[in-house]
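**Q** Quick check, what structure comes out for this input:
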Amino acid sequence: MPNILAIGFDPHTIPGFDPAPVAAGIEQGSKAFAELGLAEDLLLIDFDELDGRAQAKIVEKLKSRQYDAVLIGGGIRKGPGLLELFQTVVNLVHWHQPDAAIAFNESPGDSPDWVLKALEQKRKS
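**A** Modelled structure (predicted):
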């Protein structure tokens, strides 16, 4: 069973944001991972932890076990002013999980599809 780490923001911690749709998408994605036989670890970062605490949590999680793929959620990648965090997260994954496929999603609900594509690309390489 492939081990997957999904990293994203806890939608309940983003100021001025309705967390319900994203929380539902995360739940849908987690169910789909399970149905596909993928073991998902979910790491949700508090939006107010962008002062280095998020990086420490990510490193701790990346060091905790070997992952076949790491998914970096859209909030980290798309949010205004978050390019530095996105670059840091990609590098942390690269440095601490060099054998893991790296995946990105368009929405929480399509995360399993993108992880499967990344795993297939890894298998072919």
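**Q** CA atoms for contacts and neighbours, from now on please.
**A** OK.
**Q** Select the longest helix from the protein.
**A** Secondary structure assigned by DSSP state H gives helix 20-35 as the longest helix of the chain.
**Q** Second chain to compare with the first, below:
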Amino acid sequence: MTRVLLIGIHPDAVDITDPSLPRGITHEKIAAGIEQTMADMRSRGWEAGFCSLRPETAQADVVASLASAWDCIVIGGGIRIPPPNLILFEMILNTIIRTAPGTPVAFNTSPENSADAAARWLR
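**A** Coordinates of the predicted model:
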């Protein structure tokens, strides 16, 4: 079975006041987007996992999630897009490189297209 891991910030830990995030974003909308992408992945017959990060424990969270083997890892836009998260994004990417070498990494543009992002690298 294909296994895909989505790495994202826990919805309650997202600074929804950040102007680089879409207007009208709420913690509830973020949570709903994550649930939708997990359902989309499962509907494709994949085992879907979500590494829910809090900035203060992010590296340990990623390492724990990578204890299992994944066929693709998707890093969510909430990590990549807001400029204050640059160092967090670098840490996550370098942790993946060290902990899961050779595993494809994909990037979504919204929670709704995370499965499409993974599919690009699962062919």
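**Q** what TM-score do we get after superposing?
**A** The TM-score (TM-score structural alignment, normalised by the length of structure 2) is 0.86; 115 aligned residues with a C-alpha RMSD of 1.4 Å.
**Q** tell me the helices in structure 1, going along the chain?
**A** Using DSSP H, the helices found in structure 1 span residues 20-35, 53-64, 74-78, 83-96, 111-124.
**Q** Please indicate which of those helices has the most neighbours on average?
**A** Burial of the helices of structure 1 is given as mean neighbour count (mean count of other C-alpha atoms under 10 Å); helix 74-78 ranks first at a mean of 19.
**Q** That one vs structure 2, mean deviation?
**A** Compared with structure 2 after fitting, helix 74-78 of structure 1 deviates on average by 0.5 Å (mean C-alpha distance after the TM-score superposition for structure 1).
**Q** residue range for that helix in structure 2?
**A** The alignment of helix 74-78 of structure 1 onto structure 2 (TM-score structural alignment) covers residues 77-81.
**Q** Of all the helices of structure 1, which one comes closest to Leu5 of structure 1?
**A** Leu5 of structure 1 lies closest to helix 53-64 among those, at 8.3 Å (C-alpha to C-alpha).
**Q** Can you check what angle separates that closest one from helix 83-96?
**A** If you take axes from the mean of the first three to the mean of the last three C-alpha atoms, to 10 degrees, helix 53-64 of structure 1 sits at 20 degrees to helix 83-96.
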